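**Student:** From the sequence below, what's the structure:
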Amino acid sequence: MLALLGFATIVVFLFLIITKRLSVITALVIVPIIFGLLAGFNPKELGEMMLAGIKQVAPTGILLMFAVLYFATMLDAGLFDPVIAFIIRSVKGDPLKVILGTAILTMIVHLDGDGTATFMIVLSAFLPIYKQLKINRLILSGIVALSVGPLHLVPWSGTSARAISTLKSDAVHLFNPNIPAIAGGIVWVLFVAYIFGKRERKRLGILDFQYNHQENLSEAQRELRRPKLIWVNAIMTLALIVTLMKGWIPAPALFVIASMIALLVNYFKLADQQKVLKSHGTNIFMVSSMIFAAGIFSGILTGSKMIEAMATTLVSFIPENHASWLPTLTALTSMPASMLFTPDAYYFGVVPILSQTATQFGIDPLEIGRAALLGQMTVGFPLSPLTASTFLLIGLSEVDLGEHQKFVFKWAWGTTIVMTIVALLTGSLHI
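**Tutor:** This is a model prediction of the structure:
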């Protein structure tokens, strides 16, 4: 009975958010409460389950809030402006260099894990260049989409935050083992950019052009730039990343401290701090509040034993001699799954069942999380019609969604396949 109610909870949740009958945050709260009541639990019992779930995801919610704030502050302060200027100066009208430069800049900017911000920064810098040189704009949207993929596995991205909260883990155990796979994905994307670049250089040749990135900044953006603090910000960011990867300070506490220092160093005046907070406040609230709502969802499904019952049912259908392939199959199907599932539906609905099933076969459940992150709404999100940022990408690139998906799908899946192979070779995943 619990298994049936659990599957019903997942199906109704998926239906409501895919058909947009309810917002994700509303469905995460209302649906499990209703099915929890149907399962015979009283409001007090459900309340205790919800509170336990919220406590479990609280560190992840705090991490996400302040990580977004930190990198938003760095972007506003102009940390990446010298890199943008250098890349634009270096391309010199060569389509090959332009496309490789697009990939490199996208990866650097996407260290903040925010697809929307990355698309706006990179496309505003490079679209005029692509137009002037007459480079195929599908390559612009495609290479940007590919380049954010491996970097979207950073633990402060919304997708990774979902996986961390669902599996009740942390960045050290979920992100660090995937670092070699991420490196493999980066190499693959640069290889694809080289292929695209060679084709366009052969088609167009090398042309002369002049372009100034600073002229494209608004007055408000110029006011927040802090060019004199570039090296201070660079050192702070490098120290932050090293500390995060070494696990010297718990990630939530680390980002709270780092974001406050970044704000104080770059914007000593209260008015400037308020500008930064207000400009990014909506995005921070929407993502972090969803994580706490997800805590209620996972708290009820876990506390009611629904997930355990669903996993037991699935185990009965999986031949034991094939069970070891579960993480690998999860990885290989993760990128196409982005076309069918929103990150909320997949990480809060599918991953808990897969991870619990893996546990019953003696497989580390964190392998399911690592496998899922190799494609589902990481590599896959810039192609998915289920994410708003995809439409921002194609809109700013001035291309059609269908043409964009057709152009980049096989290359994106290639990224996941390459990362899966590296993950298997380096022990992040096992067969």
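
**Student:** make it CA atoms for all contacts and neighbour counts henceforth
**Tutor:** Will do.

**Student:** what helix or strand does the nearest residue to residue 61 once chain neighbours are set aside sit in?
**Tutor:** Among residues not flanking residue 61 along the chain, residue 288 sits closest, at 5.1 Å (CA to CA, 6 or more residues apart in numbering). Residue 288 is located in helix 270-303, with elements delineated by DSSP states H and E.

**Student:** Also this sequence, please, to line up against the first:
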Amino acid sequence: MTLLATVGFIMVAVFMILIMTKRLHPVTALILVPFVVALGFGWGPQSGKWIVAGIKQVVPTSVMLCFAILYFGILIDVGFFDPLVNRIVKFVKGDPAKLCVGTAILAAIVALDGDGATTYMVTCTALYPLHKRMQIKPMILPALCLMQVSIMNILPWGGPSGRVLIITETSVSQLFGALGPSMVVGLVWVCLVAYYWGLQERKRLGIMNVEGVDFSAHAGEDRKDRPVQSQYVQWLNLGLTLGLIVMLLKEVIPLSAMFMIAAALALIINYPKVKDQSRIMSEIAPDCLNIVILTFAAGAFVGIMQGSKMIDSMAKAMVLAIPESLGSHLGFISSFLSIPGTYFLTNDAYYYGVLPIFLQAAKVYSITPVAMGIAALIGQGVHLLSPLVASTYLLVGLTKVDYGDFQKFTLIPCLSISIVMLIVAMIFGHITF
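**Tutor:** As a prediction, the model looks like this:
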């Protein structure tokens, strides 16, 4: 392993240790850790350009997250999600176990569009007040959302799968005909984890008497200054939201532009008066600012890793880590390597840099491209916890949990998803030891 690759892996590990032990805030760690490394290698002058290049990459994502938070913040303020929350309250009947399982199911359904940010915003904005009022552990809601998205993100229209289909030159029916059972069992596994957490919460909290309890987003607050929208306006909100989802699936226009337009329309529909528009924007502004700062900091982190070619060196090191004597077990081994691979590297770096080399080696041992494609996607169970994934910062922002604490709470459950999916793939004979 080269010095640059070694430093790259150590750098990401140091970042995680610093935020988990609360020695540094994620923003300062994302910026200063790679910058110190750059200075150590004598890249001081170039590092500024790399940081700017990395920030430019995340600008569309930052804009999308900012205006998406504004859009869903408006819907929360006018009580758009209250009917959904009331239905869920009737279903769970104050039982934490039912709420946790219901959260997992709702997250999986919303995640059908393959977009993590949208799933987080819809699921968390709808269920956060309910989880908070029932005093469920704050980590459970974001953990269940992220775990379900990590599986649903593998759907054919998800980003990782698109890359794998291109590199392996396999068809959707070939890859997902084989991967389907692993995904289904993975989804069921998350629901079982949700039930286990729910039983723990039921033991801790008991079953709550929900009669007469207000679970709306503004329960306990004075709503005299908040608009109570007519059914007509709420139907407009529903139409706007459904239209947004359809456009999201069809990718008619870029996501950032889509949410900018949607947020502007939501402001006009729900707040005809300019003073009310100013009020809601000032209330939501802190959440928007926190997420934008985090994504820009993540852009600086990625920018230095890419500009210094550190990611390329790390990718090559992963390929060289497999001795030739173990080549016949390449499918099984690459399944495990995809876990740290998609965590330490970006999806592009792993799927375009590492996977093609694995594929060439697999031909020598008669391992099929489908098997290698499945192996490459196994690591997605942990990928979303990577500090290089911007949507995770949105998730912790929406649920108001600490990023480092969230990593510690969710890492093992997410790792279990990859292991469960690998076991199922081996049972069905798609990956052999």
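
**Student:** ok, back up a step: what's the mean deviation for the helix holding residue 288 of the first structure versus the second structure?
**Tutor:** Following the fit onto the second structure, the mean deviation recorded for helix 270-303 of the first structure is 2.3 Å by mean CA distance after the TM-score superposition for the first structure.

**Student:** can you name the residues of the second structure that that helix overlays?
**Tutor:** Under TM-score structural alignment, the counterpart of helix 270-303 of the first structure in the second structure spans residues 274-307.

**Student:** which of the residues in that stretch are buried?
**Tutor:** 276-277, 280-281, 284, 287-288, 291-292, 294-307 (16 or more other CA atoms under 10 Å).

**Student:** What is the distance between that stretch and the centre of its chain?
**Tutor:** In terms of CA atoms, centre = their mean, to the nearest Å, the centre of stretch 274-307 of the second structure is set 17 Å apart from its chain centre.

**Student:** the helices in the stretch 1-150 of the second structure, which residues?
**Tutor:** For the stretch 1-150 of the second structure, the helices defined by DSSP state H, counting those that start in this stretch occupy 3-20, 26-40, 44-77, 82-92, 96-110, 116-133, 140-152.

**Student:** Deepest-packed of these, please.
**Tutor:** helix 140-152 (a mean of 27; mean count of other CA atoms under 10 Å).

**Student:** What is that one packed up against?
**Tutor:** Using 3 or more CA pairs under 8 Å, 6 or more residues apart in numbering; DSSP states H and E, the elements in contact with helix 140-152 of the second structure are helix 96-110, helix 116-133, helix 172-205, helix 380-383, helix 390-399, helix 403-427.

**Student:** Centre of the chain to that helix, how far?
**Tutor:** Centroid separation for helix 140-152 of the second structure versus its chain: 7 Å, with CA atoms, centre = their mean.

**Student:** Ok, stretch 330-343 of the second structure next?
**Tutor:** 19 Å.

**Student:** And for stretch 215-232 of the first structure?
**Tutor:** Centroid displacement of stretch 215-232 of the first structure relative to its chain, using CA atoms, centre = their mean, is 26 Å.

**Student:** again with stretch 397-408 of the first structure
**Tutor:** Here stretch 397-408 of the first structure is found 20 Å from its chain centre; the criterion is CA atoms, centre = their mean.

**Student:** Do I have it right that the residue nearest to residue 61 of the first structure meets residue 66?
**Tutor:** No. Contact criterion CA atoms under 8 Å: residue 288 of the first structure and residue 66 do not qualify, at 9.6 Å.

**Student:** Now list whatever residues contact both of those two.
**Tutor:** Residues touching both residue 288 of the first structure and residue 66 (CA atoms under 8 Å, 6 or more residues apart in numbering): none.

**Student:** Is it possible to get a markdown table of the helices of the stretch 1-150 of the second structure that adds distance to residue 369 of the second structure?
**Tutor:** Shown next, in a markdown table, are the helices of the stretch 1-150 of the second structure (distance: least, CA to CA, whole Å):
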| stretch | distance to residue 369 of the second structure |
| --- | --- |
| helix 3-20 | 27 |
| helix 26-40 | 36 |
| helix 44-77 | 31 |
| helix 82-92 | 43 |
| helix 96-110 | 28 |
| helix 116-133 | 27 |
| helix 140-152 | 21 |
